[in-house]
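Q: Have a look; sequence and predicted model below, questions after that.
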Amino acid sequence: MTKAYWIVHVSVHDPERYPEYLTAAMPVFEKFGAHFVVRGGAYQVMEGSERERNFVIEFRDHATAVACYQSPEYQAAVRIRQKYSDADLIIIDGPA
């Protein structure tokens, strides 16, 4: 079974309120067995534009990664996140 990953880039424009998103999202990540491979850290932009927060989140498979994103609980968290930040998020399969 091939693992799948969320690759997420976030620009926070209200850092005081952004933790509301984390409070809502973290239990959802736990429920779906998400593992943070990259969470923040130093980075260097080589091409393209940047966002100051970068994450790689591992899931056991593509279906689980999509189910997490589409879950009602995570969609509630997304609505919170969108108030306080802008993000790019893709789901990508790992190597077979």
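A: Looks like it came in fine.
Q: make it CA atoms for all contacts and neighbour counts henceforth
A: OK.
Q: Please, where are all the helices along the chain?
A: 19-31, 62-70, 72-84 (DSSP state H).
Q: for those helices, which one sits closest to E47?
A: Closest approach to E47 among the helices of the chain (CA to CA): helix 72-84, 25.2 Å.
Q: What residues sit buried inside the closest one?
A: 74-75, 77-78, 80-81, 84 (16 or more other CA atoms under 10 Å).
Q: sorry, back to before: out of the helices of the chain, flag the one nearest A4.
A: Among the helices of the chain, the nearest to A4 by CA to CA is helix 62-70 (4.9 Å).
Q: Enumerate every residue touching Y18.
A: 12, 81, 84-85 (CA atoms under 8 Å, 6 or more residues apart in numbering).
Q: can you check E73 too?
A: 24-25, 28.
Q: Quickly note the distance from it to R79.
A: For E73, the distance to R79 equals 10 Å [CA to CA, to the nearest Å].
Q: Second structure follows, compare the two:
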Amino acid sequence: MTAYWINFFTRISDPDRVAAYAALAGPAMRAAGGRFLARGEPAHTFEGGTSCRTTLIEFDSVEAAVAAYHSPDYQEALRVLGDAAERDLRIIPAVDPAH
């Protein structure tokens, strides 16, 4: 079942390192089968929503998303990112359309 990788950048202290991370992370996600659905700053936030850079990536399964996280290419992107940002990253399964 489809799964979604949702990444919130809750703090960015070094935008240049975040850009270097993104240059590596994007190709790593696509190589692992990820499809970018949305990324950037929110157009609007409601009900206590935090205005922070967000990325939404679709994968064929939770397992594929988790494998992408652990892939050598993505781990290299994380090494480059280091402590340049704090993030809240989660992988969630899609809703079963039959329910």
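A: Done, it's in. Quick caveat, the model's predicted, so the values are computed rather than measured.
Q: hmm, back to that, save the helices of structure 1 as JSON lines, and put in distance to A4 of structure 1 too.
A: JSON lines is the format used below for the helices of structure 1 (distance: least, CA to CA, whole Å):
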{"stretch": "helix 19-31", "distance to A4 of structure 1": "14"}
{"stretch": "helix 62-70", "distance to A4 of structure 1": "5"}
{"stretch": "helix 72-84", "distance to A4 of structure 1": "17"}
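Q: nearest to G33 of structure 1, of the contacts of Y18 of structure 1?
A: Nearest to G33 of structure 1 among the contacts of Y18 of structure 1, counting by CA to CA, is R81 at 20.6 Å.
Q: For the closest residue to that closest one other than its chain neighbours, give me its contacts.
A: Distances taken as CA to CA, 6 or more residues apart in numbering put Y21 closest to R81 of structure 1, at 5.2 Å, once the chain neighbours are dropped. Residues near Y21 of structure 1 by CA under 8 Å, 6+ apart: 77-78, 80-81.
Q: how about the contacts of E73 of structure 1 in CSV, adding neighbour count?
A: Compiled in CSV, those are given as follows (neighbours: other CA atoms under 10 Å):
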residue, neighbour count
A24, 18
A25, 19
V28, 20
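Q: Aligned against structure 2, show me the partner of the residue nearest to R81 of structure 1.
A: Taking TM-score structural alignment, Y21 of structure 1 has Y21 as its aligned residue in structure 2.
Q: Repeat that for I7 of structure 1.
A: Per TM-score structural alignment, I7 of structure 1 is aligned with I6.
Q: What count of nearby residues applies to the nearest residue to its match once chain neighbours are set aside?
A: Spatial nearest neighbour of I6 of structure 2, excluding adjacent residues (CA to CA, 6+ apart): L56 at 4.8 Å. Residues lying near L56 of structure 2 (other CA atoms under 10 Å) number 18.
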